[in-house]
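>>> got a predicted structure here, sequence first:
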Amino acid sequence: MWEPIHTRETVADEPEEDLGRINKPLLVTRFLLSAVVVGVAGYFVAKVAVVIASQSGLSQSFVGALFTSVATSLPELVISIVAVRQGALTLAVANIIGGNSFDVLFLAFADTAYTEGSIYHQVGDAESFVLALCILLGGTLLMGMLHRQREGFANAGWESISAIGLFLGGYIVLYFM
């Protein structure tokens, strides 16, 4: 079985701030309020996305896969950047990977809300293509975790450059589907 090992390049995941001095009840309250704001904003993102798709002539698959996913992923991006800047590297990575795995679970919740049968029967070629692209991107990430490199183009590893290329290429194909 594969297991991670510490090398001389391994960076300890130690947040810079003294977490013992933080007002925990205030922190939990702010967290919950922020979560509510994000949830309400998500409702309006969905409403606006339907209008964008109908008014622009873009398919709902393209609008959903690109526009709404970018809008709803911005909080994850901000969280990951802030976590990296605070030295919480595993939090940054776990936020993105955990968010994506939780997103898959949302399909099960959406399926229970769909009253006309299984939502999976409504999946078309575009959604199947995006799913295949996600699997390819996830595999690329996994391979990058197994094969680490010290430096690369723009200080990014080959997996990051590959993921950007696959994403852009995939969404160009999706646009024309």
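In hand now; what should we look at?

>>> only C-alpha atoms from now on, for both contacts and neighbour counts.
Will do.

>>> for the lengthiest helix in the chain, the distance to its chain's centre please.
Counting residues, the longest helix in the chain under DSSP state H turns out to be helix 24-56. Chain-centre distance of helix 24-56: 15 Å, with C-alpha atoms, centre = their mean, to the nearest Å.

>>> buried stuff in that helix?
45-46, 49, 52-53 (16 or more other C-alpha atoms under 10 Å).

>>> roughly how far apart are the closest residue to G64 other than its chain neighbours and A156?
Leaving aside its sequence neighbours, G64 sits nearest to A49 (C-alpha to C-alpha, 6 or more residues apart in numbering; 7.2 Å). Using C-alpha to C-alpha, to the nearest Å, we find A49 at a distance of 33 Å from A156.

>>> what's the answer for S34, then?
Counting by C-alpha to C-alpha, the gap from S34 to A156 is 31 Å.

>>> same check, this time on D18
Look at D18 and A156: by C-alpha to C-alpha, they are 30 Å apart.

>>> who has more neighbours, those two?
When D18 and A156 are compared on other C-alpha atoms under 10 Å, the one with more neighbours turns out to be A156, at 12 against 7.

>>> list the residues that contact A46.
Listed by C-alpha atoms under 8 Å, 6 or more residues apart in numbering, the contact partners of A46 are T68.

>>> what number of residues lie near S80?
S80: 21 neighbours (other C-alpha under 10 Å).

>>> my bad, S61
By other C-alpha under 10 Å, the residues close to S61 number 19.

>>> what sits against it?
By C-alpha under 8 Å, 6+ apart, the neighbours of S61 are 126-127.

>>> can you name the element that comes right after the helix or strand hosting it?
Assigning secondary structure by DSSP states H and E places S61 in helix 60-62. Where DSSP H and E defines the elements, the next helix or strand beyond helix 60-62 is helix 69-85.

>>> and that next one with helix 24-56, angle?
Orientation check (axes from the mean of the first three to the mean of the last three C-alpha atoms, to 10 degrees): helix 69-85 against helix 24-56 gives 150 degrees.

>>> against which helices or strands is helix 69-85 packed?
Secondary-structure packing of helix 69-85 (3 or more C-alpha pairs under 8 Å, 6 or more residues apart in numbering; DSSP states H and E): helix 24-56, helix 89-113.

>>> below is structure B, check it against A:
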Amino acid sequence: MTWILLLAGFALLVAGAEYLVRGAASLAMDFGISPLVVGLTVVAFGTSSPELAVSVFSSLKGQAGLALGNVVGSNICNVLVILGLSALVAPLVVSRQVVRLEVPIMIGVSFLLVGMALDGSLARWEGMLLFLGAIVYTGWTVRRSLRENKQKPAEDEVDNAIVPSSRPMQIVQIVGGLALLGLGSRWLVQGAVTIAQHFGVSDLVIGLTVVAIGTSLPELATSVLASIRGQRDIAVGNVVGSNIFNILVVLGLTAAVVPGGVPVPRSALTFDLPVMLAVAVACLPIFLTGHRIARREGALFFAYYGIYAAFLIMTAMEHEAKPLFVQAVLIFVVPLTLVTLGISLWRHFRVVPYGKD
């Protein structure tokens, strides 16, 4: 029965992503809102709804580690796995708006979350402040898009396979897609958590791995399908927007509604939150160099998630090879990454002088 839930959940996620991408793209064309902004708002919030449901429910049930691990793990998975796989399917062109506005906002809210968590918890007033930030961000993004589209026609790519449909059909596609995504995530996570708990894994590790990957499958399905269909702005905007919404909406609402807020384990402060922050910061130079995510960069992202997942598994199993593994990463992987990013930035600014990009 557990495996049936897993397979059925995955099938519903794929179907829900298909409906959501079609409905959101068609709605954007009708209202004059760019597909990028739809990806950053409507699609991002919709695909973050499983994280919201899981985090609030688990916190009310006393599994706060699961709630925090879900958001932190999902943000890491969104960049490394989803953008990685989407870029492997087709190299992604990154909008200048994403590089100059949305990625810095994602980095900023990530720093804000880490700062709020330093005292060992997210208080209710901090959750309310985060949620207020989500309202301000959404309103500002949509208003800016409408104002810019009045000044000049939208230049975003529109997939010819997405045919404009009637307003009732758009609503049905979006609501139906979100419903399928929510139900599919619930079934998949329910089955996955049952398997993980069978092996005695902690709530935080389950949240960082099984639940994070499960609730990120809507983003994965949506971004990969959008990439295949040519809606690359939705593919990138969905990931960046989802990371912003995960922090501002999911953790914000969770901390606001749960009595006592959300406690932050020391292990999350010393490792998982810094990794989430590093992944967010790493997006900026990669997005900046050529305003695209090449297949090699997608492969690099995906490989990094494999390293992160291996560390979590070794930690959960208390494997004796963990110290050697960490030493190898520090000696080889980290310096190689810094050198690669440095060379990419040097080449970029050598070819494109600052201020002329």
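Perfect, thanks for sending it. These figures come from a predicted structure and were not determined experimentally.

>>> the helix holding S61 of structure 1 vs structure 2 - mean distance after superposition?
Once fitted to structure 2, helix 60-62 of structure 1 is off its aligned match by 2.0 Å on average (mean C-alpha distance after the TM-score superposition for structure 1).

>>> where does that helix end up in structure 2?
Here helix 60-62 of structure 1 aligns to structure 2 at residues 203-205, judged by TM-score structural alignment.

>>> off-centre distance for that stretch?
Mean-position distance between stretch 203-205 of structure 2 and its chain equals 19 Å (C-alpha atoms, centre = their mean).

>>> okay if I get the helices and strands packed on helix 69-85 of structure 1 as CSV plus distance to H121 of structure 1?
Below are the helices and strands packed on helix 69-85 of structure 1 laid out as CSV (distance: least, C-alpha to C-alpha, whole Å):
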stretch, distance to H121 of structure 1
helix 24-56, 20
helix 89-113, 10
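
>>> test my guess that L141 of structure 1 contacts E159.
Yes. Applying C-alpha atoms under 8 Å as the test, L141 of structure 1 and E159 come out as touching, 6.1 Å apart.

>>> tell me which of these two has more neighbours.
Remark: of L141 of structure 1 and E159, E159 carries more neighbours, 21 against 18, as counted by other C-alpha under 10 Å.

>>> pretty sure M143 is one of the things the more buried one touches, is it not?
Yes. Using C-alpha under 8 Å, E159 of structure 1 is in contact with M143, at 7.5 Å.

>>> grab the nearest non-local neighbour of whatever residue of structure 1 lines up with L300 of structure 2.
For L300 of structure 2, the aligned residue in structure 1 is S162 (criterion: TM-score structural alignment). The shortest distance from S162 of structure 1 to any non-neighbouring residue, by C-alpha to C-alpha, 6+ apart, is to T140 (7.5 Å).

>>> follow-up on the earlier one: count the neighbours of the match of L300 of structure 2 for me.
Neighbours around S162 of structure 1, by other C-alpha under 10 Å: 15.

>>> try L146 of structure 2
L146 of structure 2, neighbours per other C-alpha under 10 Å, totals 16.

>>> what about it, which SS state?
Classification of L146 of structure 2 by DSSP: H, G, I helix; E, B strand; the rest coil places it in helix.

>>> distance of it relative to M29 of structure 2?
L146 of structure 2 is 12 Å from M29 of structure 2, by C-alpha to C-alpha.

>>> now do L132 of structure 2
28 Å.

>>> follow-up on the earlier one: contacting residues around the residue nearest to G64 of structure 1?
Contacts for A49 of structure 1 were tallied using C-alpha under 8 Å, 6+ apart; they are 63-64, 67-68.

>>> which of those has the most neighbours?
That'd be V63 among the contacts of A49 of structure 1, by other C-alpha under 10 Å, with 20 neighbours.

>>> so that residue sits against V51, correct?
No. The pair V63 of structure 1 / V51 is not scored as a contact, 10.0 Å apart, by C-alpha under 8 Å.

>>> before we move on, the earlier item: of the helices and strands packed on helix 69-85 of structure 1, which is nearest V173 of structure 1?
Of all the helices and strands packed on helix 69-85 of structure 1, helix 24-56 sits nearest to V173 of structure 1, with 17.5 Å by C-alpha to C-alpha.

>>> the closest one vs structure 2 - mean distance after superposition?
Looks like 2.8 Å for helix 24-56 of structure 1 (mean C-alpha distance after the TM-score superposition for structure 1).

>>> count of neighbours near F131 of structure 2?
For F131 of structure 2, using other C-alpha under 10 Å, the count is 23.

>>> against structure 1, where does the helix or strand hosting it fall?
Element membership for F131 of structure 2, per DSSP H and E: helix 124-151. Following TM-score structural alignment, helix 124-151 of structure 2 has no partner segment in structure 1.

>>> any buried residues in that helix, and which?
So, applying 16+ other C-alpha under 10 Å, buried residues of helix 124-151 of structure 2: 124, 126-128, 130-131, 133-134, 137-138, 142, 145-146.

>>> quick one, helices of the stretch 1-150 of structure 2?
Using DSSP state H, counting those that start in this stretch, the helices of the stretch 1-150 of structure 2 run over residues 2-31, 35-38, 44-60, 64-77, 84-89, 96-97, 103-117, 124-151.
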